[in-house]
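In: have a look; sequence and predicted model below, questions after that.
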Amino acid sequence: MSDDYLLLTLLVSGLCTFLIRLSFIAGERWLPRSERLHALLRYVPMSVLAALVAPELLMRDGVAHAAADNLRLWAGLLAIFVAYLSRSVMATIAAGMTALWLLQWLQQ
């Protein structure tokens, strides 16, 4: 792939991302202002995060892997538990990463 093609791809992707975000800002006056919509929009960040994290926890080499030897899954479950108890992003990240590193170290 040439450098020009890569640069064009990055520019077009950036422009599309910008236009998608702008559409919600500029189009706010046409969106309904209902309480139900606002209640539903509260769950968008959590669902996006789950969609980003779940494949890392449940897949290995493109194949579903939810077995007992899946260390990422165990570390993720611990992080979910810490998040539930502490409601702290930093505590969740620290617990999950520490658990993953510790489990990987113990497995060696």
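Out: Happy to help now that I have it.
In: use CA for all of it now, contacts and neighbours both
Out: Noted.
In: which residues in this protein form strands?
Out: 59-60, 63-64 (DSSP state E).
In: which one, of these, ends up nearest to residue 15?
Out: Nearest to residue 15, of all these, is strand 59-60, at 31.1 Å by CA to CA.
In: residues in contact with that closest one: which ones?
Out: Strand 59-60 has contacts (CA atoms under 8 Å, 6 or more residues apart in numbering) with 65, 66.
In: repeat that for 10 Å
Out: With contact meaning CA atoms under 10 Å, 6 or more residues apart in numbering, strand 59-60 is reached by 65, 66, 70, 72, 73.
In: now it: how far from the chain's centre is it?
Out: Taking CA atoms, centre = their mean, to the nearest Å, the mean C-alpha location of strand 59-60 is offset from the chain mean by 16 Å.
In: second one coming, line it up with the first:
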Amino acid sequence: MNFTLMIAGMALITVFIKAVIFILGERVVLPPLLRQALSFVPVTVLTAIIVPMVLAPHGRGLEFSWRNPQLVGAVAAVLACVATRQQLLTIAVGLLVFFGWQFGVLA
């Protein structure tokens, strides 16, 4: 029950904040420093989601091993991104290496 109330409260706060900004629209003027700081939020959230999944895929501690297909795929994706700067190719390389490693090398 406590988790349900907590999730409902977080949802209400999130909807309220977004609704206020949507309703006020152009009348809300954010300082340049805050606007710049908010531009980093998507990258930060994505990093906070991806890094634990790559480094500790089973939730039992860090797995810095060649037997971790998530880590191998992530390294390949980073290398592809640095080399090409193409998002779709980076995603494709990461997925191909991940699945190839998981079902080919570790099978």
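Out: Done, it's in. Nothing here was measured: the structure is a model prediction, and the numbers come from that model.
In: with neighbour count added, can I get the contacts of strand 59-60 of the first structure in TSV?
Out: TSV is the format used below for those (neighbours: other CA atoms under 10 Å):
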residue	neighbour count
65	15
66	15
70	15
72	22
73	21
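In: tabulate those (TSV), appending distance to residue 91 of the first structure.
Out: TSV is the format used below for those (distance: CA to CA, whole Å):
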residue	distance to residue 91 of the first structure
65	26
66	25
70	22
72	17
73	18
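In: between these, which sits nearest residue 41 of the first structure?
Out: Using CA to CA, residue 73 comes nearest to residue 41 of the first structure of those, at 27.7 Å.
In: residues contacting that closest one?
Out: Per CA under 10 Å, 6+ apart, neighbours of residue 73 of the first structure: 54, 56, 57, 58, 59, 65, 66, 67, 79, 96, 100.
In: among these, which lie within helices?
Out: Among the contacts of residue 73 of the first structure, the members falling in helices are 54, 56, 57, 58, 79, 96, 100 (criterion: DSSP state H).
In: which position in the second structure pairs with the fourth one?
Out: Right, the one you point to is residue 58 of the first structure. For residue 58 of the first structure, the aligned position in the second structure is residue 55, judged by TM-score structural alignment.
In: isn't that match right next to residue 70, touching?
Out: Yes: with contact defined as CA atoms under 10 Å, residue 55 of the second structure counts as touching residue 70 (7.7 Å).
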